[in-house]
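In: Next comes the sequence, and after it the predicted model I'd like to discuss.
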Amino acid sequence: MTEGALHAGVVLALALLWDALLGEPPTRVHPVVWMGRLQRALRRRAPRAPLPAFLWGTLMALLGPLVFGGGAWLLLHVLTPVPALRFVVEVYLFKSAFAVRALAEAGLSVERALEAGDLAGARQGLRSLVSRDTSALTPPLLSAAAVESVAENTSDSAVAPILFFALGGVPAALAYRAANTLDALVGYRGEYEWLGKAGARLDDLLNLVPARLTAALLVLVAPLGRASVLGALRCWWRDGARTESPNAGRPMAAVAGALGVQLEKVGHYRLGAEGRLPGSGDIARTVRLMVAASLLGALTSLLLVFLLRGG
């Protein structure tokens, strides 16, 4: 085992431990918050006409990964003469790129509100997970939206950044997170259709492998959530491509099949149509699957680190 592989493995392990024990860094010093502020500032200055908006959006899509991925590389390079400080900064920056604990807490807050019959609280909690209007969602649709978001973000907020870390270290993880953050903020429908096209396509490209890996991991951990491996495989195969996104439906369909529930975004898609309507308890089961798949994804990424850097 080379020193580089051992170093990357320790950074990965400590970042996971940080996430489990401490959760997210304070907002004022959180790199992902800075990513959002940069892109919102650029969005405010965006032109409205289609072609200028598309070109401005292309600039936004390139600038985020360059600023944060390149900035991380430069900062770590500058800190090379101070190994202890460099190591702490490396763990901190990598931790900021993924959010397993925060995702679990967000999902469980919706579950608790639904269990208490607090629909207003459930809708409020769901706003931290989805961008859609939650004001008219019934309890089954609130549960479905929470399950969908936790499933999709198993890739976006956990498996994907950890995988990019294995491939290219902290700079790659932050570059991925910057691209993903832009897509979440702008999208490519409605008011920002032309502005968001480049960012959405970049995010689609970066998530082609992670989304499918995440679906496979969710299939493998299904028994830990008292869920069906065969159901997950069957629904992933049949319904994984039914969402508008080429990637989001893969982990969502795997979870729908594993739990035996139907996940519907009215007017857009229905995954696992033969399943029952989801309840609040399915959110907690999805959170368990998410945590297990994230940890298995971390082990997979650790193996990849040793293969790529083990010498």
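Out: Received the coordinates, thanks.
In: hey, let's count contacts and neighbours off CA atoms from now on
Out: Fine.
In: so what does the helix or strand where residue 284 lies touch, helix or strand wise?
Out: Assigned by DSSP states H and E, residue 284 falls within helix 280-309. Using 3 or more CA pairs under 8 Å, 6 or more residues apart in numbering; DSSP states H and E as the contact test, the elements touching helix 280-309 are helix 3-22, helix 100-115, helix 139-154, helix 160-186, helix 193-221.
In: Any buried residues in the last one, and which?
Out: For helix 193-221, a neighbour-count test (16 or more other CA atoms under 10 Å) marks 193-204, 206-207, 210-221 as buried.
In: Report all helices and strands that it contacts.
Out: Packed against helix 193-221, as judged by 3+ CA pairs under 8 Å, 6+ apart, are the following elements: helix 50-78, helix 160-186, helix 229-239, helix 249-259, helix 280-309.
In: chain center to the last one: distance?
Out: Per CA atoms, centre = their mean, to the nearest Å, the displacement of helix 280-309 from the mean C-alpha position of its chain is 12 Å.
In: Could you check the angle that helix makes with helix 193-221?
Out: Angle of helix 280-309 versus helix 193-221, following axes from the mean of the first three to the mean of the last three CA atoms, to 10 degrees, is 90 degrees.
In: list the buried ones in helix 280-309?
Out: Buried, per 16+ other CA under 10 Å, within helix 280-309: 280, 282-306, 309.
In: try the first one
Out: By neighbour count, with 16+ other CA under 10 Å as the criterion, the buried positions of helix 50-78 are 53-58, 60-70, 72-73, 76.
In: swap in stretch 133-140?
Out: Going by 16+ other CA under 10 Å, stretch 133-140 has these buried residues: 134, 137, 139-140.
In: follow-up on the earlier one: of the helices and strands packed on helix 193-221, give the one that comes closest to residue 100.
Out: helix 280-309 (6.8 Å; CA to CA).
In: report the angle between the axes of that closest one and helix 3-22?
Out: Using the same axes, to 10 degrees: helix 280-309 against helix 3-22 is 160 degrees.
In: quick one, helix 280-309 and helix 139-154 angle?
Out: Helix 280-309 and helix 139-154 meet at an angle of 10 degrees, taking the same axes, to 10 degrees as the criterion.
In: Could you measure from residue 43 over to residue 219?
Out: According to CA to CA, to the nearest Å, residue 43 and residue 219 sit 38 Å apart.
In: can you check residue 49 too?
Out: 44 Å.
In: what do you get for residue 117?
Out: Separation of residue 117 from residue 219 (CA to CA) stands at 31 Å.
In: Now do the same contact list for residue 27.
Out: residue 33 (CA atoms under 8 Å, 6 or more residues apart in numbering).
In: One more to weigh against that first structure:
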Amino acid sequence: MKSTSARALGLLLGYGADLMLGDPRRGHPVAGFGRLAAALERRTYRDSRAAGAGHTAVLVIGTVSAGIAAERVAHRSPIIRVALTAAATWAVLGGRSLRREANAVATRLAAGDLPGARRQITHLVGRDPATLDQAGIARACVESVAENTSDAVVAPLLWGAMAGVPGLLGYRAVNTLDAMIGHRSPRYARFGWAAARLDDAANLVPARLSAALAAGLAPTVGGSVRAARRAVRRDAGHHPSPNAGPVEAAFAGALGRTLGGVNVYGGTVEDRGTLGDGPAPRTTDIARAVRLSAAVGAGALAVAAGWAFSIGPRAR
């Protein structure tokens, strides 16, 4: 079996494992990486960009190197190569968990349990839940589903197709560091700068593929391809994130809803612009966003597996 065939098959199997099993409840490798990063931060933290860049480089390069070493060990056995890629794909994907958390929010909103919905939404977003009413929670949930479809499903698959196990692990290291230190708090404004910029670069192509897939698959949730594309062209630039903007705009257009607006993060108010047309999301729109997320994930898998197969002849 050629290495590219093993890579494609491993991506398919890993995606299937995430679809059926979701994240492991205990001993998750990403959680272990987070603990390692937090322990290292206690030694490396300085209020400077240089210190943050060094911290980020050590962790990302170390993770990529581990992936390279693992692939070299597995090089002579096609079965081990497939199993290794499948295990790494399963470890870094978060599609099932994302959909489970979103559905849990929708269930609490449908039951009129606003306090429970506020607690549940903190599993998906960093904004202050105390300020959110039912409509605000629905909007936050739909926006999180959109952004995390790109971050937790599409991007890992593309990096896995392009660079195998090192790409899968390296991407997840970058994305995890961005979540840990890439936000604009007083502590991390400088220290987390490198992690945030690296995450922006790593998601540049995946976010645009996610937006294109969401627009193209809009009819699966009763939406319009044209409306989704129009929202991306017109509104993506309103969002402060260069990657979340296109994806959230595409979901807004596909769902026929308006996303974006003012959010509160730890007392800091941030205006994320207006994305899409139509009314604000309702509780029932969370289920539609989840269906669109699943369709985008399946489309990204097809692209990634096809890419992994096709790069073989060129690489040789």
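Out: Happy to help now that I have it. Being a predicted model, the structure only gives us computed values, none of them experimental.
In: Dump the helices and strands packed on helix 280-309 of structure 1 to a markdown table, plus distance to residue 31 of structure 1.
Out: Below are these laid out as a markdown table (distance: least, CA to CA, whole Å):
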| stretch | distance to residue 31 of structure 1 |
| --- | --- |
| helix 3-22 | 15 |
| helix 100-115 | 15 |
| helix 139-154 | 18 |
| helix 160-186 | 8 |
| helix 193-221 | 18 |
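In: Which one of those lies nearest to residue 241 of structure 1?
Out: Taking these one by one with CA to CA, helix 193-221 is closest: 11.1 Å.
In: what about the closest one, how far off from structure 2?
Out: Here the mean offset of helix 193-221 of structure 1 against structure 2 after fitting is 0.6 Å, by mean CA distance after the TM-score superposition for structure 1.
In: That helix maps to which residues in structure 2?
Out: Using TM-score structural alignment, helix 193-221 of structure 1 corresponds to residues 189-217 of structure 2.
In: measure that stretch end to end?
Out: With CA to CA as the measure, stretch 189-217 of structure 2 spans 37 Å from end to end.
In: Looking for the alignment partner of residue 130 of structure 2 in structure 1.
Out: So, by TM-score structural alignment, residue 130 of structure 2 is matched to residue 135.
In: quick one: contacts for the residue nearest to its match when sequence neighbours are not counted?
Out: In this structure, residue 135 of structure 1 finds its nearest non-sequential neighbour in residue 123, 6.6 Å apart by CA to CA, 6 or more residues apart in numbering. Neighbouring residues of residue 123 of structure 1 by CA under 8 Å, 6+ apart: 110, 134-135, 137, 142.
In: quick one: which two of these are the most distant?
Out: The most distant members of the contacts of residue 123 of structure 1, if one measures by CA to CA, are 110 and 135, lying 13.9 Å apart.
In: ok, now which ones touch the equivalent of residue 55 of structure 1 over in structure 2?
Out: The equivalent of residue 55 of structure 1 in structure 2 is residue 50 (alignment by TM-score structural alignment). Contacts here follow CA under 8 Å, 6+ apart; on that basis residue 50 of structure 2 touches residue 191.
In: Ok, residue 5 of structure 1 next?
Out: 305-306, 309-310.
In: go on, residue 147 of structure 1?
Out: 107, 252, 263, 282-283, 286.
In: 6 Å instead, please
Out: Residue 147 of structure 1 makes contact with residue 283 under the criterion CA atoms under 6 Å, 6 or more residues apart in numbering.
In: now the counterpart of residue 145 of structure 2 in structure 1: how far from residue 300 of structure 1?
Out: Matched to structure 1 by TM-score structural alignment, residue 145 of structure 2 sits across from residue 150. Computed as CA to CA, the residue 150 of structure 1 to residue 300 of structure 1 distance reads 20 Å.
In: Then residue 31 of structure 1?
Out: Residue 31 of structure 1 sits 25 Å away from residue 300 of structure 1, going by CA to CA.
In: how about the nearest residue to the most centrally placed residue in structure 1, chain neighbours excluded?
Out: The residue lying closest to the centre of structure 1 (CA atoms, centre = their mean) is residue 156, at 2.0 Å. Of all residues not flanking residue 156 of structure 1 in the chain, residue 180 sits nearest, at 7.2 Å (CA to CA, 6+ apart).
In: count of residues packed around the one you found?
Out: Each residue near residue 180 of structure 1 was counted by other CA atoms under 10 Å, and the total is 26.
In: residues touching residue 101 of structure 1, list them.
Out: 20, 23.
In: what about 8 Å?
Out: Residue 101 of structure 1 neighbours (CA under 8 Å, 6+ apart): 19-20, 23.
In: That one maps to what in structure 2?
Out: Checking TM-score structural alignment: residue 101 of structure 1 goes with residue 96.
In: before we move on, what about residue 231 of structure 1?
Out: Checking TM-score structural alignment: residue 231 of structure 1 goes with residue 227.
In: same deal with residue 278 of structure 1?
Out: Under TM-score structural alignment, residue 278 of structure 1 pairs with residue 281 in structure 2.
In: ok so that match is a strand residue?
Out: No - with DSSP: H, G, I helix; E, B strand; the rest coil as the criterion, residue 281 of structure 2 is coil rather than part of a strand.
In: Count the neighbours of it for me.
Out: 25.
In: How much space separates it from residue 54 of structure 2?
Out: 42 Å.
In: cool, residue 190 of structure 2 as well?
Out: Distance of residue 190 of structure 2 to residue 54 of structure 2, given as CA to CA: 12 Å.
In: swap in residue 253 of structure 2?
Out: For residue 253 of structure 2 relative to residue 54 of structure 2 (CA to CA), the value is 40 Å.
In: just residue 21 of structure 2 next, same as before
Out: Counting by CA to CA, the gap from residue 21 of structure 2 to residue 54 of structure 2 is 36 Å.
In: Likewise for residue 180 of structure 2?
Out: Separation of residue 180 of structure 2 from residue 54 of structure 2 (CA to CA) stands at 15 Å.
In: Repeat that for residue 60 of structure 2.
Out: 10 Å.
In: can you check residue 282 of structure 2 too?
Out: In terms of CA to CA, residue 282 of structure 2 sits 44 Å off from residue 54 of structure 2.
In: Grab the nearest non-local neighbour of residue 154 of structure 2.
Out: residue 300 (5.6 Å).
In: residues contacting the aligned partner of that neighbour in structure 1?
Out: Using TM-score structural alignment as the criterion, residue 300 of structure 2 maps onto residue 297 of structure 1. By CA under 8 Å, 6+ apart, the residues touching residue 297 of structure 1 are 159, 162-163, 214, 217.
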